[in-house]
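Enquirer: Got a sequence here, can you model it:
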Amino acid sequence: MTQTPTHPQAHAQITIPAKHPMVTILGSSDSLLRVIEKAFPSADIHVRGNVISAVGDATEVALIQRLFDEMMLVLRTGQSMTEDAVERSIAMLRANGSANGNGAHGDGHRETPAEVLTQNILSSRGRTIRPKTLNQKRYVDAIDKHTIVFGIGPAGTGKTYLAMAKAVQALQSKQVTRIILTRPAVEAGERLGFLPGTLYEKIDPYLRPLYDALHDMLDPDSIPRLMAAGTIEVAPLAYMRGRAHPTFTNVLTPDGWRPIGDLQVGDLVMGSNGEPTPVLGVYPQGEKDIYRVSAQDGSWTLCCGEHLWTVRTRDDKRRDKPWRVLETQEMIGNLRAAHARRYELPMLTAPVSFPEREVPMDPYALGLLLGDGCLTGSTTPSFATEDAELAQALEAALPGVSVRHKGGPDYVLNRVKSPGDVVTLENPVTGMLRELDLVGTRSHSKFVPNDYLYNTAEVRLAVLQGLLDSDGGPVTQNDRTCRIQYSTASIVLRDDVIALVQSLGGVAHTRRRPAEGRKQGSALAAHRYDSHVVDIRLPEGIEPFRLTRKRDTYHAAGGGGRPMRFIDSIEPAGREEAVCIQVAAEDSLYVTQDYLLTHNTLNDAFIILDEAQNTSAEQMKMFLTRLGFDSKIVITGDITQVDLPGGTKSGLRQVQDILDGVEDVHFSRLTSQDVVRHKLVGRIVDAYEQYDSRQDQNGRGGRNGK
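Expert: All right, here's what the predicted structure looks like:
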């Protein structure tokens, strides 16, 4: 009786085209053929001329036939096959079941060895970087498709190296403007404290693997230049988090200024477009070295050395390059170019949009009275002007009030009497001024009430127009745009005018003219106090004057030009408790003190966090929420090699439970089969996994037996 074979036998013939010499298929001294024979010991493989025949189990023969097809596809691209590539091709074919139609990837497509081995990521100095295993290809594809990718697997699987190649590729193709490479920080004062040298010299060996990968992928001579320009940043993770302000630094909110240390997630701050944007994260930073960053218009704010600034140089503007992002410390000592200020700061793209507030007096009328009105309260309110047009405008803006010409420049603001009125009725202007707490103020103590300073753009502009029509004016210069000048004896009113200008997207420079030695005019009181002169430039489209003669002069001279701000100085300012915030604005910018625009998230960047298993849960959250727009994050680590103090949970382990299933976040898991170092590394990884598994089983058994 004949026994039916358990596995059907099959025969296949593979004819190698003449254009492929057999040595490219079989290897030198048949080295590749021996790898194939060892992988398929149950099959008989014979070579005659350019024909390869295989006899054996149908499944195995199908795999052999497919293997030679894939090898020829690789050879057609001009690449050579190595023993390692053949072994990996066999592993891929077995893993995805290509021979029998199983193992399709998520989109139904089955990756082939040829697709994996011919996917070039980056070519540099005569060598090409590409994935070598199926999981590596899927990892690289995931980086293309997702914003945040976790590469988790044992050492030697190419997690960081492939991510670095994708980062350099993105930089060279202008998908991003900078690369940031980071690792969880080793405490320099404890673990590295015994090493000689500066802090950077202490941490440099710890970051050496990242530098080495860069040197494989870029011209070594270009790397220092790219790092000096901020295009490539290599730093410990702790340096990434320290982009902060002192806790008392003011940040603009819809209700006015608030200390940044008082903000909470969900609070609103003002963005560069003048609109409110929510705070997404608040991160206390502890005590940090603080610097005072000042602009040429006198505006300034405090921040740490790692705080981020959006800036551009004159060359950037001339060459139509995008704005760049630099740290405070990167700009120190580099603020001038041929005696000109190097770094221009962005301005508001639109006036700040505060919510509307009810006010008792027309804002333009308030501006006129703050400029040329008498508000002492001891007499009937009055107004002084040589322009009858202003007196008429004031009367039109104050219902129930007549502006009566008294003689010369003087006008009196009388209540319009109705039949039956009693003499003791309060003057409406005095009543409004009393409500605004302005009664009794004099030239040196006037101010703009907060309900006007933090009102709609229309209200703020009307107040400013009243102030400029009364106490300001255009200053024309030959061959230059027209600037606006305003003067007041009140320090508070000076600052309020500057705030109005800045909130509308303009700039204001101030200087003081001492009263001593100035020639006295008819109004002696005006010269008892120093005069504060404010030079103003407003954005195009914002009209500074209503008074006809001033408006005509301003426009005849070409308007005010473009408001600009440049960093003038960066100076140490001690140590302070600091905090950083993340906002939801598309450009990540928010308004800080003096209406300066700054941010602390990373836009247009490719960010790699290596050795992420050694992050704490708090560090991982901080890092992920630092993501800016048009950026990509790749996080790599091996959860079997956690080196954290006892009791500290690995952020990489925890984040898998938190972000699993979140859209645009992908977890790529590599195994010992993806190790691309010495073959022994993969075997070591497997041996440790088996050992750990046995220990876990023994531990459970012991516990159950107790």
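Enquirer: only C-alpha atoms for contact and neighbour calcs from this point on.
Expert: Fine.
Enquirer: So which residues of the stretch 151-300 of the chain form strands?
Expert: 178-183, 232-236, 245-246, 250-253, 256-259, 268-270, 276-295, 300-304 (DSSP state E, counting those that start in this stretch).
Enquirer: so of the ones you listed, which one's packed in deepest?
Expert: Most buried of the strands of the stretch 151-300 of the chain by mean neighbour count (mean count of other C-alpha atoms under 10 Å) is strand 245-246; its value is a mean of 29.
Enquirer: if we can go back for a sec, could you dump the strands of the stretch 151-300 of the chain to JSON lines with distance to residue 141?
Expert: Formatted as JSON lines, the strands of the stretch 151-300 of the chain follow (distance: least, C-alpha to C-alpha, whole Å):
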{"stretch": "strand 178-183", "distance to residue 141": "19"}
{"stretch": "strand 232-236", "distance to residue 141": "23"}
{"stretch": "strand 245-246", "distance to residue 141": "39"}
{"stretch": "strand 250-253", "distance to residue 141": "41"}
{"stretch": "strand 256-259", "distance to residue 141": "44"}
{"stretch": "strand 268-270", "distance to residue 141": "38"}
{"stretch": "strand 276-295", "distance to residue 141": "29"}
{"stretch": "strand 300-304", "distance to residue 141": "38"}
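Enquirer: Which one, of those strands, ends up nearest to residue 663?
Expert: strand 276-295 (18.2 Å; C-alpha to C-alpha).
Enquirer: now the angle from the closest one to strand 300-304?
Expert: Regarding strand 276-295 and strand 300-304, their directions subtend 100 degrees when assessed with axes from the mean of the first three to the mean of the last three C-alpha atoms, to 10 degrees.
Enquirer: Would you do the same for the sequence below? I want to compare the two.
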Amino acid sequence: MVTTELPSPPGPETLHEALVEFPDNRLLIDLCGEYDRNLAEIEQNLGVQILRRGNQLAVVGEESVAREAIEVLQALYQRLETGKSVESGDVDRELRMGAGADQTGTRDGDQLEMFRGGRVEIKTRKKLVEPRTDAQKAYVKSLFASELGFGIGPAGTGKTYLAVAVGVSMFIEGHVDRIILSRPAVEAGEKLGYLPGDMKEKVDPYMQPLYDALNDFLPGKQLAKLIEEKRIEIAPLAFMRGRTLANAFVVLDEAQNATSMQMKMFLTRLGEGSRMVITGDRSQIDLPRGVTSGLHDAERLLGNIPGIAFNYFTARDVVRHPLVAAIIEAYEADTPS
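Expert: Below is the predicted model:
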């Protein structure tokens, strides 16, 4: 890639123009995206104009912003050169985190090759998962570094999805023997009555988000076989009492709906060779009025214990539809302090 700086005419708001040359025209087509949607996303987010001229892209805008756009384009092109694809999520990640990712990924261990070059990549059977914000990146690193980690923040920030991805990665590489995923079976603000069917059919609706995440990372037949062999377990929180979870990657999702006693019970299940991740959103507590959230108590009591990692997300880390972040911010602004 060759970058050429072009002189700009003087003026009160001087626009800077730079040409970036890309040697492989086929990769440039993938970089631009269908109907140039990737370029449009960069233009909209950074306030620049990107024009295609043969195998060159001309970036026009204020100098600092134009340089940032060039860094994003170059990072995405380098991704294509390694044989990876560029989707909307990849563009979003580069815009949020910048092409100049930090170079601090130096932990030992073969499973941490994903930290090479400042990048964080989680390998699963079906896809390569990459954090899209700095908070997500720090969260994933802490899950590999700590035996007990918390991910706390609003919906759509990837807390559960990334935790399950890390669990699948560690399971594939033989660092744990089992994956255990759990949730409190608490209804979200409405009474659904008695559900039909056996125990599994009754609790599966509460566990569906965990199944969805696993289906993203493991082929269907392999996932079904692992569940049948109980090497992957998905169960309500109440089923954890009395167990010792050794050599397992354990995730408790929606932990804000665990009571204080349930949280203590779950945390004390941690066994030899296991990793445990607790995720929750303090703004979505569905417990009866007057019942203290176990997530709140865990923050208060465990915050200063070495070896326990607390990771926090905000609306800026939402990676669902852009409107989700705006909705969360609107509700937070309306909440009395």
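Enquirer: follow-up on the earlier one: just so I know, which of the strands of the stretch 151-300 of structure 1 lies nearest residue 98 of structure 1?
Expert: Closest among the strands of the stretch 151-300 of structure 1, using C-alpha to C-alpha: strand 178-183, at 37.5 Å.
Enquirer: Give the closest residue to residue 153 of structure 1 in space, chain neighbours not counted.
Expert: residue 670 (4.6 Å; C-alpha to C-alpha, 6 or more residues apart in numbering).
Enquirer: Please name the residues that touch the one you found.
Expert: Contact partners of residue 670 of structure 1, counting by C-alpha atoms under 8 Å, 6 or more residues apart in numbering, are 135, 136, 151, 152, 153, 154, 157.
Enquirer: Stretch 160-172 of structure 1: which residues count as buried?
Expert: Residues of stretch 160-172 of structure 1 classed as buried by neighbour count (16 or more other C-alpha atoms under 10 Å): 160, 161, 162, 163, 164, 165, 166, 167, 168, 169, 170, 171.
Enquirer: Average offset of it relative to structure 2?
Expert: Its aligned residues in structure 2 lie a mean 1.7 Å from stretch 160-172 of structure 1 after superposition (mean C-alpha distance after the TM-score superposition for structure 1).
Enquirer: Which of the three states applies to residue 619 of structure 1?
Expert: The local conformation at residue 619 of structure 1, judged by DSSP: H, G, I helix; E, B strand; the rest coil, is helix.
Enquirer: what residue of structure 2 takes the place of it?
Expert: Residue correspondence to structure 2 (TM-score structural alignment): residue 619 of structure 1 is matched to residue 262.
Enquirer: sorry, back to before: mind checking which of the strands of the stretch 151-300 of structure 1 is nearest residue 402 of structure 1?
Expert: Nearest to residue 402 of structure 1, of all these, is strand 256-259, at 35.0 Å by C-alpha to C-alpha.
Enquirer: Can you check which part of structure 2 the closest one sits on?
Expert: Aligned by TM-score structural alignment, strand 256-259 of structure 1 falls on no residue of structure 2.
Enquirer: Now do residue 34 of structure 2: how many residues are near it, please.
Expert: The number of residues packed near residue 34 of structure 2 is 10, by other C-alpha atoms under 10 Å.
Enquirer: any idea how far the residue mapped onto it from structure 1 is from residue 678 of structure 1?
Expert: In structure 1, the residue equivalent to residue 34 of structure 2 is residue 28, according to TM-score structural alignment. The gap separating residue 28 of structure 1 from residue 678 of structure 1 is 21 Å, by C-alpha to C-alpha, to the nearest Å.
Enquirer: Just the buried positions in whichever strand or helix holds residue 86 of structure 1, please.
Expert: Element membership for residue 86 of structure 1 (DSSP states H and E) is helix 83-96. For helix 83-96 of structure 1, the neighbour count (16+ other C-alpha under 10 Å) marks 83, 85, 86, 88, 89, 90, 91, 92, 93, 96 as buried.
Enquirer: Any chance of CSV for those, columns distance to residue 463 of structure 1?
Expert: Output for those, formatted as CSV (distance: C-alpha to C-alpha, whole Å):
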residue, distance to residue 463 of structure 1
83, 80
85, 75
86, 79
88, 75
89, 76
90, 78
91, 76
92, 74
93, 76
96, 73
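Enquirer: Show the contacting residues for residue 635 of structure 1.
Expert: Taking C-alpha under 8 Å, 6+ apart, one finds 148, 149, 150, 151, 608, 609, 610, 612 in contact with residue 635 of structure 1.
Enquirer: follow-up on the earlier one: looking at the strands of the stretch 151-300 of structure 1, which is closest to residue 645 of structure 1?
Expert: Closest approach to residue 645 of structure 1 among the strands of the stretch 151-300 of structure 1 (C-alpha to C-alpha): strand 178-183, 16.5 Å.
Enquirer: packing partners for that closest one?
Expert: Contacts defined by 3 or more C-alpha pairs under 8 Å, 6 or more residues apart in numbering; DSSP states H and E place strand 178-183 of structure 1 against helix 159-172, strand 232-236, helix 237-241, strand 605-609.
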